[in-house]
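K.L.:
Coordinates for the following, if possible.
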Amino acid sequence: MVDLSQYLPILMFLGVALVLSSAFVFLPMAVSRLTGTYKPSVEKLSEYECGFPAFEDSRAQFDVRFYLVAILFIIFDLEAAFLFPWAVSVFDLGWTAWISMMIFIGELALGLVYAWKKGALDWE
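P.N.:
The predicted structure is shown next:
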């Protein structure tokens, strides 16, 4: 026979997480409705990010170059995230760590050259 009482702490944790996450989502909405701060007006519903109404539909497709630049940014951002901890401990890790990081940076540089040659970084 399986003892299901071992799962009780997990179920309690999930229950508390569900209650707290629901409270954090729905409680502010309920408080704003009850206190009267929710009063939509033309000014509150207007565009605020750029200061003027959008020219096109907000669901319009972007050019693929935006996504390519975003992907390249993420790749080199992750490189920096790997490079800083490595730089702190490179002397303790030895030559193997140094060589492996140089291979990693070389692969990234090769990818950057490839993207550059393909025109992914060209902007019109």
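K.L.:
going forward, measure contacts between C-alpha atoms and count neighbours the same way
P.N.:
Noted.
K.L.:
max-length helix in this structure?
P.N.:
Using DSSP state H to define each element, the chain has its longest helix at helix 64-93.
K.L.:
Tell me how far it lies from the chain's centre.
P.N.:
Centroid separation between helix 64-93 and its chain, computed with CA atoms, centre = their mean, to the nearest Å, is 14 Å.
K.L.:
One more: stretch 85-96?
P.N.:
Stretch 85-96 has its C-alpha centroid displaced from the chain centroid by 28 Å (CA atoms, centre = their mean).
K.L.:
returning to what we had before: show me what the longest helix of the chain is packed up against.
P.N.:
The contact analysis (3 or more CA pairs under 8 Å, 6 or more residues apart in numbering; DSSP states H and E) places helix 64-93 against helix 95-118.
K.L.:
one more to line up against the first:
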Amino acid sequence: MFSIQSSMMIIFILLIMMITILNLTSKKTFYDKEKNSPFECGFDPKTHSRIPFSLHFFLIAIIFLIFDVEIALILPMVMNMSSSQMLIYTSNFFIIILISGLYHEWHQGALKWLK
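P.N.:
Now for the predicted structure:
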């Protein structure tokens, strides 16, 4: 019984020594706290969370996601372009819808970076 207690005590002392050596020799300083804090879309999450959010940033992100998914759908169509006449009509119709959506977004002003 004494052996288990003494080995537990030795392990605990070694653990405390290793933690203190690690804290003393680490290069982490107080000034690294800002670098490790999360950064969410241009505002500090540790402050008031209901500050006005730029809706333009959100619209650009949604437009990027929509066009990114459409590009992922266009790439397989290019590979199978010669296989069927119906596929060519379908892909042309899809590209026309894509271009008309881009034209609509452009005329609505959603693609302007500066306002």
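K.L.:
picking that back up, buried residues in the longest helix of structure 1?
P.N.:
Within helix 64-93 of structure 1, the residues that count as buried by 16 or more other CA atoms under 10 Å are 72, 86, 90.
K.L.:
from those, which is closest to residue 110 of structure 1?
P.N.:
Among those, residue 72 lies closest to residue 110 of structure 1 (CA to CA), at 12.6 Å.
K.L.:
That closest one matches what in structure 2?
P.N.:
Using TM-score structural alignment as the criterion, residue 72 of structure 1 maps onto residue 63 of structure 2.
K.L.:
picking that back up, looking at the buried residues of helix 64-93 of structure 1, which is nearest residue 26 of structure 1?
P.N.:
Of all those, residue 72 has the smallest distance to residue 26 of structure 1: 37.4 Å, by CA to CA.
K.L.:
roughly how far apart are that closest one and residue 20 of structure 1?
P.N.:
Noted for residue 72 of structure 1: a distance of 37 Å to residue 20 of structure 1, by CA to CA, to the nearest Å.
K.L.:
Looking for the alignment partner of residue 90 of structure 1 in structure 2.
P.N.:
In structure 2, the residue matched to residue 90 of structure 1 (TM-score structural alignment) is residue 81.
K.L.:
ok, now which ones touch its match?
P.N.:
87-88 (CA atoms under 8 Å, 6 or more residues apart in numbering).
K.L.:
Kindly reformat the buried residues of helix 64-93 of structure 1 as TSV containing distance to residue 9 of structure 1.
P.N.:
Formatted as TSV, the buried residues of helix 64-93 of structure 1 follow (distance: CA to CA, whole Å):
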residue	distance to residue 9 of structure 1
72	43
86	38
90	42
